[in-house]
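*Asks:* this one's structure only:
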């Protein structure tokens, strides 16, 4: 079984394969497919509107969909992934951009220091 998802077209125009956890693969495999084989037959605008509605229902103010990428990047480092691994997962091409998306918590770093 494939452990990643090949994206032929990304935001920056480059194709890449995104590594996926076994849980993510199982979740995606359980979802129904469109006739063209895609799981999500929606547009960016559709996803954005669904996110906005979910935040409104949960009474969350000030959170953007893009904030989730920052959060995920930081949590990957906290799980012990190294910069090369994180950039492969997130698609960041440069260390500078990866650093911009990483917001580590001081208390977590202090715990690791002992």
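*Replies:* That came in fine, so what should we check first? Since the structure is predicted, the reported quantities are computational estimates derived from the model, not experimental observations. Numbering: from 1, shown residues only.
*Asks:* CA only for contacts and neighbour counts going forward, please
*Replies:* Noted.
*Asks:* mind checking how far residue 111 is from residue 78?
*Replies:* As judged by CA to CA, to the nearest Å, residue 111 and residue 78 stand 11 Å apart.
*Asks:* again with residue 18
*Replies:* Applying CA to CA, the value for residue 18 to residue 78 is 20 Å.
*Asks:* can you give me the helices in this structure?
*Replies:* Assigned by DSSP state H, the helices in the chain fall at 22-30, 44-57, 67-78, 83-90, 95-100, 106-113.
*Asks:* To residue 3, which of those helices lies closest?
*Replies:* Comparison of these against residue 3 by CA to CA identifies helix 22-30 as nearest, at 7.2 Å.
*Asks:* which non-adjacent residue is nearest the most centrally placed residue in the chain?
*Replies:* In the chain, the C-alpha nearest the mean C-alpha coordinate belongs to residue 69, at 5.2 Å (CA atoms, centre = their mean). The shortest distance from residue 69 to any residue other than its chain neighbours is 7.5 Å, reached at residue 101 (CA to CA, 6 or more residues apart in numbering).
*Asks:* structure B:
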């Protein structure tokens, strides 16, 4: 599922208004901007991030193959304000605490049926809407088959109307 019209704003506002997890907002924005899985975000280490070149190198992915993820200007902005942790993790927080904080924020925002993994669907769809082709999006997202990539792609009809004139 994709984020609806104002859901990103509502979610980020809900996170700002009350959360015990200071990592949640940067993680949510980073997920939307990169299309990375939660596990990939949480295992990311500073040694594998180059904000100057705007790239993050993932060594451990779901399909077992590493990949480089280009970072948008917004993703780099998120990284620039984060403190550097001693253990080298970019986001030194557990998957469980992110999951719980996300569920609470979604509820506070009054959003129904939104899961963290939906942010990956949103990111993939936005990459296509920006004009990237199938191979470029697959390279960023790490999808190996067109069938899987299609499952993550939910294009906006109004954007398609603009393209066809």
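*Replies:* Noted; the coordinates are in hand. On a predicted model such as this, the values are computed, not experimentally measured, just so you know.
*Asks:* Now the TM-score, please.
*Replies:* After superposition, the two chains reach a TM-score (TM-score structural alignment, normalised by the length of structure 1) of 0.89; 114 aligned residues with a CA RMSD of 1.4 Å.
*Asks:* between residue 111 and residue 78 of structure 1, who's got more neighbours?
*Replies:* The neighbour comparison of residue 111 of structure 1 against residue 78 (other CA atoms under 10 Å) goes to residue 78, with 16 against 8.
*Asks:* any idea what that one aligns with in structure 2?
*Replies:* Residue 78 of structure 1 maps onto residue 129 in structure 2, with residues paired by TM-score structural alignment.
*Asks:* Name all residues that make contact with that match.
*Replies:* Contact analysis of residue 129 of structure 2 by CA atoms under 8 Å, 6 or more residues apart in numbering lists 155, 159.
*Asks:* What of residue 31 of structure 1?
*Replies:* Shown in contact with residue 31 of structure 1 (CA under 8 Å, 6+ apart): residue 39.
*Asks:* now it: how far from residue 44 of structure 1?
*Replies:* Distance, residue 31 of structure 1 to residue 44 of structure 1, using CA to CA: 19 Å.
*Asks:* same question, residue 67 of structure 1
*Replies:* As for residue 67 of structure 1, its distance to residue 44 of structure 1 is 16 Å (criterion: CA to CA).
*Asks:* Which residue of the two possesses the greater neighbour count?
*Replies:* The neighbour count for residue 67 of structure 1 versus residue 44, taken as other CA under 10 Å, is higher for residue 67 (11 against 8).
*Asks:* Determine which residue in structure 2 is aligned with the more buried one, please.
*Replies:* Residue 67 of structure 1 maps onto residue 118 in structure 2, by TM-score structural alignment.
*Asks:* Tell me the residue in structure 2 that is farthest from the middle.
*Replies:* For structure 2, the largest distance from the centre (CA atoms, centre = their mean) belongs to residue 165, which lies 30.6 Å off.
*Asks:* what about that residue, distance to residue 159 of structure 2?
*Replies:* For residue 165 of structure 2, the distance to residue 159 of structure 2 - CA to CA - is 10 Å.
*Asks:* Aligned against structure 1, show me the partner of residue 103 of structure 2.
*Replies:* When structure 1 is aligned by TM-score structural alignment, residue 103 of structure 2 is paired with residue 52.
*Asks:* Number of residues surrounding that match?
*Replies:* Look at residue 52 of structure 1: counted by other CA under 10 Å, it has 17 neighbours.
*Asks:* now swap in the one 5 residues further on and tell me
*Replies:* Other residues within reach of residue 57 of structure 1, judged by other CA under 10 Å, total 9.
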